[in-house]
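# sequence isn't available, so here's the structure alone:
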């Protein structure tokens, strides 16, 4: 099957939006490849796999996963065409436009598990129609093409965010409580190197630590404190696996004054020492 691919690029601002029906094949085609956010959509009847950081993600038919440039994504295990939308902050900044789409902390940034939504059968035509409108707009390079594509992307993000709220968040939470969870997730992603206590984030959110703990007890089984420590451990694993930095350098970068303290923390979170984890990743290459 022939790949469909399009890209919009504005040299003046470096704004970029790319679309392909086979991201594994076309990953090197796009003009902008760094610091992009992606929506990955499995349009096949069968499942497929992608690797995110150090674990394998299985996408069922009709599922969409969202990844950011903070995550290390590999398509080496992907055996079927995978549809992807890729964009950078210059094209559409989801942080600056969070009031419009309310996706931070749910679809992008700050989420502890990779967000995956399933398109329900009644909505399949709506998503497919939006895909066709994208393709049509890509073929019309006029002065307002960027604005039109931005509107379509915003629509896609909103549709995915609504599904995420329905499928990934328990129904007993109201919008205000969901907003607190979103903001907490984003704050952890921003401050995890310097703020390690729940009380630090409670103060930023103008809530009590107990309120946060009670809220997350409803939302999932992870406590706010565990989420903070998991985020720190995740970054440590990324630095060990994807950089040449030594354990001592990583310890200081993550805010540990003592490398031995960092090693104890890493072993507690992963059951491996930093060196053991590094060696285990080399063995799998």
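Noted; the coordinates are in hand. All values derive from a computational prediction rather than experimental measurement.
# okay, CA-based contacts and neighbour counts for the rest of this
Fine.
# contacts for stretch 203-218?
Here stretch 203-218 makes contact (C-alpha atoms under 8 Å, 6 or more residues apart in numbering) with 170, 173, 177, 180-181, 183-184, 198-199, 202, 222-224.
# and if you look at stretch 118-127?
62, 63, 64, 156, 163.
# give me the contact list for the helix or strand containing the last one.
To tie it back to what came earlier, the one meant is residue 163. Using DSSP states H and E, residue 163 sits within helix 145-168. The contact list for helix 145-168 (C-alpha under 8 Å, 6+ apart) reads 8, 91-92, 101-103, 106-107, 115-119, 127, 130, 134, 137-138.
# middle-most residue in this structure, spatially?
Centroid-nearest residue in the chain: residue 67, 3.2 Å away (criterion: C-alpha atoms, centre = their mean).
# that one against residue 114, yeah?
Yes. Counting by C-alpha atoms under 8 Å, residue 114 is a contact partner of residue 67 at 7.3 Å.
# mind listing what the residue nearest to the centre of the chain touches?
37, 38, 39, 40, 73, 108, 114.
# tell me which of the residues you listed fall in strands.
37, 38, 39, 40, 73 (DSSP state E).
# now the third one: how far from residue 157?
Meaning residue 39. 9 Å (C-alpha to C-alpha, to the nearest Å).
# circling back: what's the closest of the contacts of residue 67 to residue 22?
Closest to residue 22 out of these is residue 40 (9.9 Å), distances taken as C-alpha to C-alpha.
# what segments of the protein are helices?
23-26, 98-101, 124-138, 145-168, 175-191, 198-205, 209-219, 224-242, 247-253, 259-270, 274-284 (DSSP state H).
# second structure for comparison follows:
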């Protein structure tokens, strides 16, 4: 896939992007902050640099697969030539939330506040994923019967394979991590946030739950996740808010209340402070299917 090309599907109802595949041979596309209202997958086939994602920085090199969810801020600073291929798709084309049981990528590949937003690819894995990109590109070049369904099928397989790789890498990292006591605390922190993020919003809440002082817990969070404890809690709340905004017809006030916020306007300011957009704008731009079930 060396010939530079762009293939796009648009939503016929509103003219917005549904699905896009493109190759790049420089960094002009990603050298500034991206806040896209669709999922973005990027395979780096040549080059290296620094990825700035949310409030964190990660060095990267060739054979890296990035996975970014809607409105996640990111940019790639390259040290030279950067080559690769990107897939971008909107919720309305393929809803990660709704197909969670089929592909299990939500919470692993995407929307995972506990893991870095990329995986390293072995040469064989990279070639396998690029083959699926080629199959998708082939479909995009045609007007064949039920083309979109075929593309979704290839996309599902791509996401399943990438999710498997990430799960394997997580297992290796955790198995090889030094300090069993600290690793246990990290796992306990994850569990505590998952169980309590709707009602407990402050770092001290989790320090009390885990019987550890706040500074020590914050240090563990920073060392292991490269994020502050407050960011871990906030990002988990935002992920749930986005899911509710997309999948349900609950009002913003109802969603705020379910996430532990009595003041709808305070919650809206919190949401906008973390995403740069209001809850209603997220619902309107990412897509909202009334009456749909997950």
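That came in fine, so what should we check first? Owing to the predicted nature of the structure, the values given are computational and were not obtained by experimental measurement.
# neighbour-wise, which one of the contacts of stretch 118-127 of the first structure leads?
residue 64 (21 neighbours; other C-alpha atoms under 10 Å).
# run a quick neighbour tally on residue 44 of the first structure.
So residue 44 of the first structure, with other C-alpha under 10 Å, has 16 neighbours.
# skipping adjacent residues, who's closest to it in space?
Spatial nearest neighbour of residue 44 of the first structure, chain neighbours left out: residue 61 (5.6 Å); criterion: C-alpha to C-alpha, 6 or more residues apart in numbering.
# got a list of what that neighbour touches?
Contact analysis of residue 61 of the first structure by C-alpha under 8 Å, 6+ apart lists 42, 43, 44, 45, 46, 47.
# and residue 201 of the second structure, what does it touch?
With C-alpha under 8 Å, 6+ apart, residue 201 of the second structure has these contacts: 233, 234.
# that one maps to what in the first structure?
Residue 201 of the second structure maps onto residue 196 in the first structure when the alignment is built from TM-score structural alignment.
# distance of that match from residue 234 of the first structure?
14 Å.
# what do you get for residue 197 of the first structure?
For residue 197 of the first structure, the distance to residue 234 of the first structure under the criterion C-alpha to C-alpha works out to 17 Å.
# ok, the two, which is more surrounded?
Legend: neighbour count by other C-alpha under 10 Å for residue 197 of the first structure and residue 234, higher for residue 234 (18 against 14).
# how about the contacts made by the more buried one?
For residue 234 of the first structure, counting by C-alpha under 8 Å, 6+ apart, there are no contacting residues.
# and residue 26 of the first structure, by the same measure?
Shown in contact with residue 26 of the first structure (C-alpha under 8 Å, 6+ apart): 5, 20.
# try 10 Å this time
Counting by C-alpha atoms under 10 Å, 6 or more residues apart in numbering, residue 26 of the first structure touches 3, 4, 5, 18, 19, 20, 84.
# so it versus residue 123 of the first structure, what's the distance?
27 Å.
# now do residue 66 of the first structure
Distance from residue 66 of the first structure to residue 123 of the first structure, by C-alpha to C-alpha: 18 Å.
# between the two, which is the more surrounded one?
residue 66 (21 against 10).
# what is the burial count for the nearest residue to that one once chain neighbours are set aside?
Spatially, and ignoring its direct neighbours in sequence, residue 66 of the first structure is nearest to residue 39 (4.6 Å; C-alpha to C-alpha, 6+ apart). When counting by other C-alpha under 10 Å, one arrives at 21 neighbours for residue 39 of the first structure.
# what's residue 39 of the first structure aligned with over in the second structure?
By TM-score structural alignment, residue 39 of the first structure lines up with residue 41.
# right, and that match touches residue 90 too?
No. Using C-alpha atoms under 10 Å, residue 41 of the second structure is not in contact with residue 90; the gap is 11.8 Å.
# tell me, what's touching these two both at once?
Joint contacts of residue 41 of the second structure and residue 90 (C-alpha under 10 Å, 6+ apart) are residue 69.
# what's the local residue count around residue 200 of the second structure?
When neighbours are defined as other C-alpha under 10 Å, residue 200 of the second structure has 16 of them.
# verify the stated contact: it with residue 207.
No. The criterion here is C-alpha under 10 Å, and residue 200 of the second structure misses it with residue 207 at 11.0 Å.
# overlap in contacts of these two?
Residues touching both residue 200 of the second structure and residue 207 (C-alpha under 10 Å, 6+ apart) are residue 192.
# thinking again about what came up before, list the contacts for the residue nearest to residue 66 of the first structure?
19, 64-68, 83-87, 107-108, 116, 156-157, 160.
# and for residue 103 of the second structure?
By C-alpha under 10 Å, 6+ apart, the neighbours of residue 103 of the second structure are 96, 97, 156, 157, 158, 159, 160, 161, 162, 163, 164.
# mind doing that once more with 7 Å?
Listed by C-alpha atoms under 7 Å, 6 or more residues apart in numbering, the contact set of residue 103 of the second structure reads 156, 159, 160.
# looking for the alignment partner of it in the first structure.
Residue 103 of the second structure maps onto residue 101 in the first structure, by TM-score structural alignment.
# distance of that match from residue 112 of the first structure?
Counting by C-alpha to C-alpha, the gap from residue 101 of the first structure to residue 112 of the first structure is 20 Å.
# repeat that for residue 33 of the first structure.
24 Å.
# likewise for residue 17 of the first structure?
With distances taken as C-alpha to C-alpha, residue 17 of the first structure is found 26 Å from residue 112 of the first structure.
# looking at these two, which one has more neighbours?
Neighbour count, other C-alpha under 10 Å: between residue 17 of the first structure and residue 112, residue 17 has more, with 28 against 17.
# and the closest residue to that one other than its chain neighbours, how many neighbours?
Leaving aside its sequence neighbours, residue 17 of the first structure sits nearest to residue 87 (C-alpha to C-alpha, 6+ apart; 4.4 Å). As a burial measure, residue 87 of the first structure scores 28 neighbours (other C-alpha under 10 Å).
# show me the contacts for residue 87 of the first structure.
Contacts of residue 87 of the first structure (C-alpha under 7 Å, 6+ apart): 16, 17, 18, 36, 37, 38.
# so what does the second one match up with in the second structure?
Pointing back at residue 17 of the first structure there. That one, residue 17 of the first structure, aligns with residue 19 by TM-score structural alignment.
# all good on my end, thank you.
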